[in-house]
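> here are the coordinates; sequence isn't available:
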């Protein structure tokens, strides 16, 4: 994204003028023995001048382009409520993400567009984690990321969803525990965020995600698979922080699968256990 100087530009334009005796050709002195040589030097100087001018023009254009690109990442432009979701989907702001954590989940987000996007990304990670499959942990997560007015209703819905039939469908035991010798994987990884709407105390943010779900282990009948989906979260500024009012999910956008061969169950289990997650910031 940054521009670098091109060492190939310049040519003879960076060389100094020739030194030595100065010769002057008078207009009526056609017999001057230096006439032809002087015309040759004048032609060479013209080419040098054109080259120098060309280099200066290129450098000025490069500087102008770099300055224009740098201004696109300014905090003021991204924060502007007049243009939510501007075309800066992956550009970091450099703003500190959060001031702390609550129950292991990032909290203390700024009351800005960036703060709302950071909150939505971190809430997506928490709501898609393997802790959601354990009742006590699930309740803690929901009470942390949801607004008080929405937490109780969501708790009831999730308690109905995380039931024995669902646990069996993902390869777990009926009580939600992991079979011996297996590693249960449920992880959401935000790829990018976009503000759909931003007002004084509310924001609607889309979080494009990829996810991992399944059992890693020898003989697993539910191997870990990937998915792509977009979460839409409506947030409210509550008790000096962003909290979730509603959330919805739709499939995609999904890229074409690459040609990287699938890793073995041992490698997947080791990766999930060995690589921790992040606190996400916009």
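Cool, the structure landed. No experiment lies behind these values; they were computed from the predicted model shown.
> okay, CA-based contacts and neighbour counts for the rest of this
Fine.
> which residue ranges form the helices in this structure?
35-71, 75-79, 113-127, 135-145, 148-161, 164-169, 265-274 (DSSP state H).
> so residue 265 makes contact with residue 216?
Yes - under the criterion of CA atoms under 8 Å, residue 265 is in contact with residue 216, at a separation of 4.9 Å.
> so which of those two has more stuff around it?
residue 216 (25 against 19; other CA atoms under 10 Å).
> wait, that one touches residue 272, no?
No - assessed by CA under 8 Å, residue 216 is found out of contact with residue 272, at 9.2 Å.
> ok, and here's another one to check against it:
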């Protein structure tokens, strides 16, 4: 793995040749803010559509709430690689514990494998991967023992490469320059089982990635990209662990006509909005 491959190896780090960064027009002096590229259309039909979506989301949430303990709302189901899977969570308790800040202790079934891959994608795409001590904790929590040594060395080599860090605007220790906020987040949209047997599984996770530096004078403003990561998992030590990973671009949705947020709004958001534990 070379530093130039960071985009394809770490949940969308650094952007893509196929990803368009939409910057607002105007001379506001803020790399994020300013006038919208095109006026945001407001119409009665748009309000009606949004209202219908909100009602549907509420109805789905109510229908899946069930009775009693939500963790017991549904039982395990067999893996169906390539089949259509529901978007809503089934109600299976996703994890039984944590290894540091990373959820661990997944169910020994296809749903547990999907939950593991999704939460591991979030950890591997986080800003903490750029700090040596936290990167080591993530690797040991996510990877199978047989894969830790090789992956730790490869990741350390990339994340400490001065040219790589310089290109994305970080200092040599992986931190943001003073006055800037580094954002690296993976936001899963869904997961599916590509293959499954008792002790091995391959799970695809579709997600968007936010990456860049928020703040005045940033040369790498926070942008969004879309990927599908394929995670090879092994059941070892009573949990699902990663043994291999590959990634491809997309599916990429059409962008909406929305104003790019200001640098202050982006900095505030990363500090105010916490993450989730994801579950199939």
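All right, it came through fine. Here the structure is a predicted model, which is why all the values come from computation and not from measurement.
> returning to what we had before: give the residues shared as contacts by residue 216 and residue 272 of structure 1.
With contacts defined as CA atoms under 8 Å, 6 or more residues apart in numbering, the residues adjacent to both residue 216 of structure 1 and residue 272 are residue 185.
> picking that back up, for residue 238 of structure 1, find the nearest of the helices of structure 1.
Shortest separation from residue 238 of structure 1 across the helices of structure 1 is recorded for helix 148-161, at 8.8 Å, computed as CA to CA.
> output the residue interval of structure 2 matched by that closest one.
Mapped onto structure 2 using TM-score structural alignment, helix 148-161 of structure 1 spans residues 145-158.
> then stretch 128-136 of structure 1?
The aligned range for stretch 128-136 of structure 1 in structure 2 is 125-133, by TM-score structural alignment.
> what's the answer for stretch 39-47 of structure 1, then?
On the basis of TM-score structural alignment, stretch 39-47 of structure 1 is assigned to no residues in structure 2.
> which one in structure 1 is aligned with residue 200 of structure 2?
Counting by TM-score structural alignment, which is the criterion used here, residue 200 of structure 2 corresponds to residue 202 in structure 1.
> which residues touch its match?
Applying CA under 8 Å, 6+ apart, one finds that residue 202 of structure 1 lies in contact with 234-237.
> in strands, which of those fall?
Of the positions in those, 234-237 sit in strands, assigned by DSSP state E.
> and these, which is closest to residue 253 of structure 1?
Distances from residue 253 of structure 1 to these, taken by CA to CA, are shortest for residue 234, at 20.0 Å.
> what does that closest one align to in structure 2?
Taking TM-score structural alignment, residue 234 of structure 1 has residue 232 as its aligned residue in structure 2.
> who's in contact with that match?
200-203, 242-245.
> could you do residue 83 of structure 2 as well?
Neighbour list for residue 83 of structure 2: empty [criterion: CA under 8 Å, 6+ apart].
> what does it correspond to in structure 1?
In structure 1, the residue paired with residue 83 of structure 2 is residue 86, using TM-score structural alignment.
> any idea how far that match is from residue 74 of structure 1?
Note on residue 86 of structure 1: its distance to residue 74 of structure 1, by CA to CA, to the nearest Å, is 12 Å.
> equivalent analysis for residue 110 of structure 1, please.
On the measure of CA to CA, residue 110 of structure 1 and residue 74 of structure 1 end up 16 Å apart.
> over to residue 93 of structure 1?
7 Å.
> the strands in the stretch 151-282 of structure 1, which residues?
Counting by DSSP state E, counting those that start in this stretch, the stretch 151-282 of structure 1 forms strands over residues 183-198, 202-216, 225-238, 241-251, given from the N-terminal end onward.
> to what extent does the last one diverge from structure 2 after superposition?
Superposed on structure 2, strand 241-251 of structure 1 shows a mean distance of 0.7 Å to its aligned residues (mean CA distance after the TM-score superposition for structure 1).
> neighbouring contacts of that strand?
Counting by CA under 8 Å, 6+ apart, strand 241-251 of structure 1 makes contact with 107-111, 116, 119-120, 145-147, 149-150, 228-237, all of which sit outside it.
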